[in-house]
Structure formats: structure tokens, C-alpha cells
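*Asks:* next comes the sequence, and after it the predicted model I'd like to discuss.
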Amino acid sequence: MYQQLNSILVLLFISLFFIISSSTDTITLTSPVKDGDVLVSSGENFALGFFSPRNSSNRYVGIWYNKVSEQTIVWVANRDQPITNSSGILSIDETGNLVLHEQDRRFGFWSTNISVAVTNDAFSAQLLDTGNLVIFKGQNKAVYSWQSFDYPTNTLLPGMKFGVDKKTGLNRIVTSWKSSVNPGVGDYLYKMEFVGSTQLFLYKGMTKVWRTGSWTGHGWSGVQAMTQNYIFNVSYINNNDEVYVVYLIRNSSIFSRLMVNESGNVERLTWHEASHGWIGFWSAPNERCDGYNYCGPFGICDPYKSGNFECECFPGYEPQSAPDWYLRDGSKGCKIKNETQICKDGEGFVELAHAKVPDTSTASVNMSLDLKACEQFCLKNCTCMGYAIADISNGGRGCITWYGDMIDTRTFSDGGQSLYIRVDATELANSLSNKPKSSHKNLYMVIGMPMIAVGILSCFFFFCCIRKKKGNRLKQKVGYNFATSSKSLEGSFMNNDIGENVDLNAFDMSTIVVATDNFSLLSKLGEGGFGSVYKGKLQNGQEIAVKRLSQSSGQGMQEFTNEVTLIAKLQHRNLVRLLGYCFHKDEKMLVYEYLPNKGLDSFIFDQEKGSLLDWKKRFQIIRGIVRGLLYLHQDSRLRIIHRDLKASNVLLDANLNPKISDFGMARIFGADQDQAITRRVVGTYGYMSPEYAMEGLFSVKSDVYSFGILVLEIISGRKNNSYYLENSVNLIGHVWDLWKQDKALTVVDSALGNSFDAREIILCIHVGILCVQESATDRPTMTEVAFMLNNRDTKLPSPNQPAFIFRQLNYGKDSTSTSLSGGVGSVYNETITHVHAR
């Protein structure tokens, strides 16, 4: 009897063992994971449970390697909400969500927070042998509703998609831990961006630290270790639904991971069993040339260059600032040589071999062109600065062409790809003469043949010159309107064909609706003349600002085209970043980076918030605006006139750094164009220059005038159209009166108290008045403004009377209703044919 009972107990124990072991990788409604329990994947590669970092009593739910002797965490659920005791439970509820809570359920620390249609099917969560935690629906586990691979922490595992789901907007982003003992979200972020060609970026906060380069077909152009003998099978997918890269391990017995560490490095680590440790296979950035934009625009970083300075300029370019270059500071980059003449006979391209091609944020991609067609395509467009093959595998296909500043370029001893830089005939001849003699036989084909062709066509020279002059006169009359070589951008947008010209995220309406909570009032950030702006949050957690253009506003397809095409090509820390756009029936929306401090106007015109901006910060904001305008007017490839610069169009980031926004009214000038005339005057009263408001004539000096108003507003904390005493009805007149009486400091915002530098204040007021002078020719350029503000001891010219010095008039029986301007003829009582002011 005893023996039979013993046998039964053994059988029950064995059965119970198999029941338990068969469910050790799964969480069900009745089988949660408590602190102390561990799930192990079927192949025993990975484990899930509670853990505490070294020297910490906080408890987290994580996934780690089960077969590695050193506990290595690859995923954490409650990164920023640790449990301070051992009462935690990870369970799955009736709605199909994983929930981390304490035993009494009074407080939830983490949840998958997904919405699933209510069904009678049971939900379960299973830890797979890939390290992926997946929520399944139904007994057959045919459908899953959530997976940890879509929400990585600091680690990418083999088989994990790294990239963007275009339909949902999900961007799988990797973020570092705060420290080695704190798995909270840290400073460093690694993500995919596909403006132009697909690239991966490492950020510290909002600052780009390192870039992989574009995808070449074999790998990333800036990751030298990615060769054909790589231990991974790397797949890159880009279709209508998603764009991502996935690494599959060739040898399943190898444990390898890619992670972003707390020090700001992306590194590939492989487990070495013999030494019981992780071996570093590759990391970046690890040298100065890896630093993003280390040598500035049109600069090349060459770590193999002799001497202590790695930077050199593109062929045909010279340092932007020779003194800085001499001091081994290449951050300002290079500019085209003064004597260089692009778009002239005999020009061509110089090859830069083994290169990490420039940031493609200022580039366009056409996959239908081969190398020769790519060269001809770039050569026909005078704004094209260089080109490269998009996919170098299988003989090469696709064409990348750059149109703005070419930044973050470097060379390798091996790897990379060829980059072709546009140069004039002189530079091309010099580059050919420096080649080995074996290549001189090409000199005839490259230079001789074009010269013969020029000789044959010389009889048409006079005719062509006449046509060109006529074309230039026409451009000066109507303003320069940017166009692609095949069709105008406006026409492209009218046909809803944005992607052919500008590579940006095209958001679905459903994504925007979800992100903004259906444009709820709680999400609304503000409202302007052309629509409302809403705060949104994408599914991946990224915060955005959505500019929803009003259907009844004056901004139509032309303004929408302007804003998208301009800002997508502009790259500067003092310009707001455009993330994408959305078309839906009559709806037009722009999606920007979200800047938490909104517009400058919300600070300087508010008594309470104004005190948050001391004079040091206001002076930094003024100089930041100067840098942004200087880039638009001079440093970008084409001269850009903003035409609507004002306090509300200067946004402030988390650190109160200024970023110029709203390019709907902006216009592009040709390199040799100084001004243009329009019958459609747009902008904001109070910021318009007199020649623009009265005659429709605009130039860089129009922006200078608006900047001058903005400077005076920042100093005074008052709007230009505010009511002032002593006969002045605007800020300009008030400041001018005080300036003539040597009482300019009395205009300073009371929120500043007495804690300001009087010399800097006077300097800024002086510069502001110079910028708002009546005559555009009297106003300084932004280059001169930058020099004035950075050289306090420079003697500034005496300002002439500003424009629009209105006076209050006492209307009597015989009086007229004319607004006088102190005798200088600035009368603002004319009717303009087409005025669209905000």
C-alpha cells in the first residue's frame, strides 16, 4: 500500500513538473510573474524577471541573456518607475495588456497600454528565444497585439527591426541608460531618419553627435566594419509600409548585441565564452572625424592627413574663416572660392573616393538613374553641388544629389563610396593634372571634347546671351521661384507628388488625429493668421507640433509648397526643424519638432514669464536670431528672404535657444539677385519695412527691418504697435524720441530690474535703430549686424530717422486724417492692391 502511494506521488510530481516546465516561458491570466519568479525562453537563450542594478535596491522587470554568466540586461519595462520593494507582479489582464503592479494593485508602474477589440479569446504573453516578449491572442497564438521588439531600450538584438513603420508612425528608437546603475531613459538617442536617403543618427538631447552615413546596398557608408565578411546578414527594407534595417546572426551559437551606452557610444559587443566577457567588435564615435559636422559645410575630415588638423576643404573651396582654420577649428567649414564660376563651360566633377557621403538631409534621391545619368542630371541643375550613387551593390544604381550645404563628410582608408564634387573648369583641370600620367589620356575626353563643342556652338553665343539677359530681367521683376529641373515644385505639390522633390515623412491623417487627440482644445498651442497649431504625441512617444492650415486662410498651395521645400532643405541650429507633412482632402498640415517653450512673444510680452528671461538670455536670443538670418541671407546656398520675422515666429527650445519658424511667406533669391517686387504684400503690420508695405519691394533689408523691430521689442518687453505717450503711437517713435534725449535706457523692460549690462543694452538699441531706418540702403546687412554685436568697441554710425514715426494728431474741424512721420515723408495712408497681413 505504501509502495503504491509512493508511486502515485512520484507520477503526480512528474506530471506537475511537466505542467510547470511547459509554461515557464508564458504569462497567462492565471500565471503572472511575481518578484522572484523567472521566465525562461524555450531554447533557454533568454530569461525574464525582476532585477536590481548594482548597488541599488530598486526593482525592475527586465529581459537578460540566460546562457551568459554575466547578467546582461537587454530590455527593461519600467525604466523610469522603479519598484522600491519586492511586492511587484507582472500580469496580463482581460484587455490583453501587460501590467506591472504591486500585490494590492493600488499603483501601476508600467503597462503596454494597447487597445484591443473585446473578444472571448484569451490573451497570453510569451518570451521567445529571440529575446522578444510577445502578447498573443487566442489559443493558436496566430495573432499578436504587442511585442517588446517594437519598444527597445538601450539594446538592439538580432532579428529586431530598427526603423519606422510608415503607416503607424512607430519609430523604434534606442536610448541609453541614465547610468550603469540606473536604467532610466538617458541623454543619448539612436534612431533612423529617412529625409533624402536613409541614415541612422546618434543624438545627445537634440544635438546630433554621430551619423552612419547613407545606406549603400552593402551597409552604411560611414560604418567601415560593415563588409561582406561581416558576422551578420544585414537586410535593409524600404517599401510603402515601412523602412528598417535588421541584423540576423549567421552563427546561432554566437551572442551579439548592439547597444547605446551611457557614455554616448554605439557599440557592437559579442560574448566570448572562454574569457567570460563581452568583446568589443566595433564602436562609434571613437575619433574626431566621427563627430557630426566636425569640419563644417563643404569640409572633409581626413584622419589620415599629415599634421594635427584633420580638416580640409572640398576641391574648389576655401576655409570660411581662415583664422579659425589656422587655430584648428573647422566648425565654420568652407566656402566656394571667390574666383569660382559655377554653371560655366568646361565644368565637371572631382571624385572623392572612400567617403562617408554628406548628410542627405539636403539631398534628393532618384533610384531610376545610373551613374552617368546621375552626373548629367546634376550638371544640368546649377544648384546641384555634388552627387553619389545611392546603391553601390550589383554594379550601382540610384542617384543622390545635394542642393544645400554638404556637411559631415569624411574619408576612410578603405570602404565608404565615391562622392563627386562639382567644380569649375579651372579646378577640374587642376585635379586632372595632379592625376598619374596614365589618366591623362582622359584629359582630351573630359576637357578637349567640351572645348570643341563650345567652338562649334560659338555661333549661337550672341543669341544665347540675349535670351539670358531677358530671362534675368524677368526674374528680377517677379522674384525668383525655386523649381526642379523637370517641373516646378508648385506643380508637383498641386499633383500631390511631394515625395518626388522633397523627402519628408508623409503622415497619415489617422496618425495626426490620434497624436493630437482629434485636434482637441487641450492640445491646441495657439492660433495664427494661417491656422492653428496643436501639440501631438506619436505612438513612439515623440512629441510634435502640428500646424493645421485653415481652409479659409490666405495661405494656399504656393505658401504650403514654400514652407515644405524651404525648411526641409535648411539645416541650422537656429531654424526650426520640419519633420513631415500631411495631405487629406482639403486639409494641409505641417509637422514640426515640438519646442516646449513656444514663441518668444509668450515671454517678452508677459509680465510674469518675462522675468524668466534675464538680459544675458535675451542677448543670447538676439544673437541666435542673427545667426539664423545670416544663414538664410548669406550662408545657405540660395539667398532666402523670410518676409514674416516677428516675435511669435521665433520659437524657443527647452534651453531657451531661438529657432526661426514659419517659412510660408519666404522667397528664394538667385545668387546675383538683390531685390524683387510683388503685388501681393504679405506679412505682419508693425514688422513690414516701408518699401515693402508701400511698394511691394523686398530684399534682405526687409528682414533687417523686421529684425530691428524685434530687437527693440526684446529690450522693452513691449509690442511695436503698443500705445505710447508723448505723441508716439508705436515703439519705434518712442525709442527714437528717447534716443535723441540720451534716455534710451528708460525703455528697458522693467522685468529686467537693474541686472543688465548697460553698454550691451545701448549697443543693441543702437543696432536696432540702424536696422529700422527709412532708407533700405542705410540699413546694415546681417553680416554687419553680427559684427557690431560681437565687437562692442566698434564705433557705430549715427542712425538716420527711422521709418513710420507716427504722431498722434488732434483732429479738429479743419484737420485732415493724414498720419505724419516727422517731416520725412513716411506717410502710410496708401491703399495697396493685394495686402495679406496678419
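*Replies:* In hand now; what should we look at?
*Asks:* please count neighbours and contacts with C-alpha atoms only from this point.
*Replies:* Fine.
*Asks:* burial check on the spatially closest residue to residue 830 that is not a sequence neighbour, number of neighbours?
*Replies:* Closest residue to residue 830 in three dimensions, ignoring its sequence neighbours and counting by CA to CA, 6 or more residues apart in numbering: residue 694, at 7.2 Å. Applying other CA atoms under 10 Å, we find 17 residues neighbouring residue 694.
*Asks:* what's the helix or strand for residue 694?
*Replies:* Using DSSP states H and E, residue 694 sits within helix 690-695.
*Asks:* that helix - contacts with which helices or strands?
*Replies:* When contacts are defined as 3 or more CA pairs under 8 Å, 6 or more residues apart in numbering; DSSP states H and E, helix 690-695 sits against strand 697-699.
*Asks:* what packs against the helix or strand just after the strand it packs on?
*Replies:* Sequence-wise, the next helix or strand downstream of strand 697-699 (DSSP H and E) is helix 700-716. Other helices and strands packing on helix 700-716, by 3+ CA pairs under 8 Å, 6+ apart, are helix 615-630, strand 639-641, helix 731-740, helix 758-771.
*Asks:* another one to put next to it:
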Amino acid sequence: MKLGWDSKSGGERVLTSWRTPIDPSDGEFVFRIESIESPQLLLEKQKIRQSRWGPWNGHRFSGAYFKKSDHVFRPVYHSSPEEVSLKFETTDESVLLRLVVNQIGVIQFLKWENGSQIWVPVMTLNQDICDTYGSCGPYGVCYRNNAQRCRCLKGFSANMSNDRPLIDPMNECRRKLALKCNNDDGFVKRRELKLPDKFTVWQGLSPQQCGGYCLKECSCMAYTNIDIYGNGSKCVVWLDKLLDIGYSAHGGDALYIRVARGELESISSAKRHRLYTAIAILLLSAFLWTAALCAKYFTFDYERTTKTATVNRRSSQVQDGQDMQFFSINTISAATNNFSQAKKIGAGGFGPVYQGELPNGQRIAVKRLSEFSRQGDEEFQNELSMTAGLQHRNLVKLLGCCTEGDERILVYEYMPNKSLDKFIFDRVARRLLSWEKSFEILKGIAKGLSHLHSGAEVRIIHRDLKVSNILLDDEMNPKISDFGLARNVEAETEEITRRVTGTYGYMSPEYMMTGSYSTKSDVFSFGVLVLEVVSGRRNWGFRHPDHDFNLLGHAWKLWTQGKALELMDPVLLEESFREKDVTRCIQVGLLCVQCHSGGRPAMPDVVSMLQNDDAIPMEPREPGFYGLKSSRELKSSLARGNQETCNGLTITTLTGRS
């Protein structure tokens, strides 16, 4: 397959979508190289830009990155006065490969699988919200797989609304300081960017001259030097607003952005401040390390009363500034009829949960730490500190706590309809939960999880998202609960633990295998939850007479065969529903459970996918842990000399939660 222009004939080679899956006449989407003068890849819908990769920088199209481990082809670019073209050559002649643009504008490489006799997606080019043209507006940078998806370039700021951390593309980034169009202006260098659209090539300028000439031209907003035509570095400039920029760690380029002199001084001052802060932290760390080294020779044996005092002190610290109160044990005991069995409504790793009623008539849920609890004081304190500051309609609200004597009690708002699993896994109760309401519940859960992940400085990773931890209020609105395993992490970081805890069937591959967790671990759990709600079946323990896949593998198999709707719970098929909503949920679920965490969408993008009717411009790839087998089956398979790759897993040292 070749795309491009022939200057002699004036001909252009493009890739056009079909009108429908069964109608091969020309559809609305065209994948092409823009022009000989502006060699960049474009996806257009009726001549309107939808996605863009470019310009060519001598090695690749800016912002486009093909992982060598993921494909069986290589892109070959050719540029000369006679022709500008791009073609994809297979690296293995035995592999049958094709490039398609489907009827909704998704660009995919498909590989023929002889065994299953189907075309399987190998790579999707426009697989992320950031691939949507101009998604962050002028001077905004789109970050893939990030809760704070849109950010302004240095020297610019955005109008924030409703305390949201995301930039509204309708309120574009604006300069902090106006340009003066003289020598007072300067340039800030940004690396690893997909270069903006609407560029111009200034011929005859060396890399050293490019910036100087740009500074003399008042309309010149940025410049760079790249090998755009394959015959040496050229001066490339932007003479208008910088639009459609993206962060690309592996496929980006350097861009020199014009800012006012005052902004340059501010940036320099900020760098000095960060340097001084780093030095101070190093000195403090050295002092603490020395103190710890001295302290290790002393042993202190604290009695239970001392630990109780510590818990009370931390609880008081949490209470400060929070809408939370301390309850006496007498109040809690009276509310629950002395923790009567008749008031008991559940139990978990923390301990029993009771229904209660305060003197003012308010109904409450009481979680009491069991003396045999595996979680103990540490996770009591963790849940207390995590939940106290949460304020969102889709997160359960902590009302207060009790830490008298040996008691460790958390008091929550009461959820009269219990947990989501009581509905979706019960054949009778499921009929009370329509598909329309199920869809709204999934949207609510996504919003609550997005709120946890969207902290500007610190994010909360739940680490135990599952259907039994989704509580339903009197109007069946969902609220995420149980934060005993939750963790605070700094923005854009990944943590590692040596104690892997969670629930079988919901834990992501990277967490189970290496202990690494991030917001994408929660995204995986959400994807499992979505597929369970749609199908009415549990992922852990799923059985099918025709194959050994779990629920994820079963959903993936149906998706690749074009039979996604067969995943839907038969009970839901008895009522009216919009097929595209069900298909959308399945697609989102499969995107969330992809094996590689980098391919999973961030939760704000998941919320957008579920709320909008627009086609999702991403195709899911192979999920993680979709072919679970017992160790006996694996040994038997190996003994037979089976050379096929096996997605098997044996679990030995994990701590499961009920």
C-alpha cells in the first residue's frame, strides 16, 4: 500500500473508507499525505481534518511512533522532486497484512490469522482522544493516558471553570504576557512534541539563522529545524496559532516557542527555585538518614494504649478541616442495637458492617474492625484518611469514626440498595435493573473513579474496584466504597509494592506480576466491571463450553468476530435498548482491559467515551489474562510439546480479598 503524490502526473494515492461494512463504494473518510510542500499524514472526513501525523522529520512523521515489538511491517518514506510517498513493507513475507480505514474513520493494520480465519487488528493509528484533531485547542498540549489530558504550553494559561483540572478547548490557552515584536521576545524550548499544524518552510536558512529570522517576523510564533524533505535540515516555522500539539515521548520533536522576555525571566527564576528546593530536600534526607542510623540502636516497646493514642491523634488530624465527627461507642452501640446480628448487613476483610440509625433519624452504615481482621490499624487509618476528604456524588461519604479504647469504627452514609453485585449476578434481581439504568450506573462509576484520578498533585488509586464495592443509594445512583487498599500517589507516577493485595479477576497484569500499580490498574478493574455488568457473568470463575477463555477472552473473541452483542446478558435482551450503547460499553471495557497499561485510556477519556454518541476512534487490542488455565493443564500442554504461545497464569503468593 502506497500513499502520496506524483508531481509528473499530478496524481495522488489515497486510502478511502467504504460507505458501510458491506458497501464498497467511497465512504466519508480519506487517509492521505497532505501535499508535496507539506508532507504530513492526514485523516479527513469530507475534507475536514479529523486526525494528523506530521510533519516528516527525517525519521518518522512527528508524533507517530511504531513500536517494533508490535508490528510485522516498517514504514518507508520517499521524498524527491518527482514524488512524495509512504508505503508499508512487511518484514515477514509469510504474514498477510492489510491497511484499512473503516466506515467510522478508524485506521488499522490487520493481520490474517490462519487458525481462526479472521482478520485481527495489529495496530490502530488513531487510538486515543489525543489523535482527535485540535482536541486541546490552540497552544494546548494533549497528553495521552493522563487524567489531566490538556495542558497549556509554557508562557500560556487557560481559563479554568468549575474547578476542573482539564483545559476546556473552547476556552483556549492565552498568553500570560503579550509579545512586543522586538528583541525583548525570546524562545522556550519544548521537547518530545508532535509538531503543530499549518507550518511553513523557509528555504535557504541554516539552523543557526532560523531562530533569528523568526524573531524578526512578528507573526512567527515558533520554529524548529527538521529534515522535512529527506535532503537535509530545513527551517520550519509557524506563522499563526499553534494548533494540534501532542506530547509524544517516543515520536516527538523539539519546538522553540516564542514568549515575552518577562516570561523567560519567570521561567529562569522557577528553575532556580526548583534547584534550591532539590538541594534542601537532599540535605534534609541526609539528616533524616543519619538520625535513623542512630535510632536503630534503640528499641521502644509500645503497649496497646500507646497505639490507641496514636490512632486517636491521627483521627483528630483527619478531622481538622473536614466535615466529619467523632462518635462515642455508646452512640454507635445504641444505633446498631448493641451490634445485633439482626442489624448486620455484610462483612469483608475489614470486619462486619451494620445498619444503624442515629437519634436524629439519619440512617448509617457502621464498619467495625474485627479483632481477627487481616487489615488492622494501618488500613483502618488508611481508609479514614483517604475517605475523609472525598466529596463527589459517586463516592460514598464518610460521616465520622469511633476510636474509643480498642474500637476502630467507621461510620458511612447508608446505601439502602446494598451493592451492585446483588443485582447483576442474581437472575431474579437482575430483572429489576434495566439496561438503561445499568448504563447510567457505569457512567456514574466512571465519573467517581475519574474524580479520584484527577488530582493535580496527588491522585488516589483505589486498588480494589469491583462490583461488590459499588453501593447503590435509594435512587440506584452508584457510589464507590471500601478504600482500605487505596493509595495516594504523586501525579504521573507508578508505584511498586511487594505485598500484592486485591480481588482475583480484577487485578491488572502488571500489578499481579510485578507489584506495579498506577491509575491504569484501576482502569483495568473498571474494564472488568463493565464487561461483568453487560454480561451478568463474573470474570473470575467464568466457564464456557466452547473454549478455555475467561470473561475477558470470551468478550475479545466475540469482538474480533463481529458478534459483540452476543456478550449481553440474555435477561437484558428481553427489553428495549440501543444496540450502539451496548456496543460502546463493550468497546470501552475492552479498551480498559488491554494487556499493556500504556494502551488503556485515562478515566476522563473513558467518561467522555461513555457520555458522547460520537464513534470511538480506537480499536481495542488483546486483553490481559484472558486465557487462564490451571497449572495442571499448563504442565500437560508443555508435556505434549505444544509450541504455541500460552497466555497462562498460576497464582501462588497473592493475598485475595472476598
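*Replies:* Yep, it's here. Predicted model, so just to flag it, every value in this text is computed and none were measured.
*Asks:* residue in structure 2 matching the residue nearest to residue 830 of structure 1?
*Replies:* By TM-score structural alignment, residue 694 of structure 1 lines up with residue 513 in structure 2.
*Asks:* ok, now residue 313 of structure 1?
*Replies:* Matched to structure 2 by TM-score structural alignment, residue 313 of structure 1 sits unpaired.
*Asks:* and what of residue 714 of structure 1?
*Replies:* Per TM-score structural alignment, residue 714 of structure 1 is aligned with residue 533.
*Asks:* what is the neighbour count of its match?
*Replies:* If we define neighbours as other CA under 10 Å, then residue 533 of structure 2 has 26 of them.
*Asks:* next: residue 571 of structure 2.
*Replies:* So residue 571 of structure 2, with other CA under 10 Å, has 16 neighbours.
*Asks:* tell me how far the aligned residue in structure 1 for residue 426 of structure 2 lies from residue 527 of structure 1.
*Replies:* Correspondence of residue 426 of structure 2 to structure 1, assessed by TM-score structural alignment: residue 606. Distance, residue 606 of structure 1 to residue 527 of structure 1, by CA to CA, to the nearest Å: 17 Å.
*Asks:* please apply the same query to residue 676 of structure 1.
*Replies:* 30 Å.
*Asks:* more neighbours, these two?
*Replies:* Neighbours per residue, other CA under 10 Å: of residue 676 of structure 1 and residue 527, the larger number sits with residue 676, 18 against 14.
*Asks:* quick check: residue 691 of structure 1 touching residue 701?
*Replies:* No: between residue 691 of structure 1 and residue 701 there is no contact under CA atoms under 8 Å: 9.7 Å.
*Asks:* neighbour count: those two, which is higher?
*Replies:* Neighbours were tallied for residue 691 of structure 1 and for residue 701 using other CA under 10 Å; the higher tally belongs to residue 701 (26 against 18).
*Asks:* how about the helices in the stretch 451-600 of structure 1?
*Replies:* Assigned by DSSP state H, counting those that start in this stretch, the stretch 451-600 of structure 1 shows helices spanning 461-478, 489-494, 509-515, 557-569.
*Asks:* turn those into CSV, columns for distance to residue 614 of structure 1 and mean neighbour count.
*Replies:* Below are these laid out as CSV (distance: least, CA to CA, whole Å; neighbours: other CA atoms under 10 Å):
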stretch, distance to residue 614 of structure 1, mean neighbour count
helix 461-478, 43, 12
helix 489-494, 43, 18
helix 509-515, 35, 18
helix 557-569, 30, 20
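*Asks:* is it possible to export those to JSON lines including distance to residue 758 of structure 1?
*Replies:* Listed next are these as JSON lines, based on distance: least, CA to CA, whole Å:
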{"stretch": "helix 461-478", "distance to residue 758 of structure 1": "43"}
{"stretch": "helix 489-494", "distance to residue 758 of structure 1": "49"}
{"stretch": "helix 509-515", "distance to residue 758 of structure 1": "46"}
{"stretch": "helix 557-569", "distance to residue 758 of structure 1": "37"}
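*Asks:* which among those is found nearest to residue 680 of structure 1?
*Replies:* Proximity to residue 680 of structure 1 (CA to CA) singles out helix 461-478 among those, at 10.8 Å.
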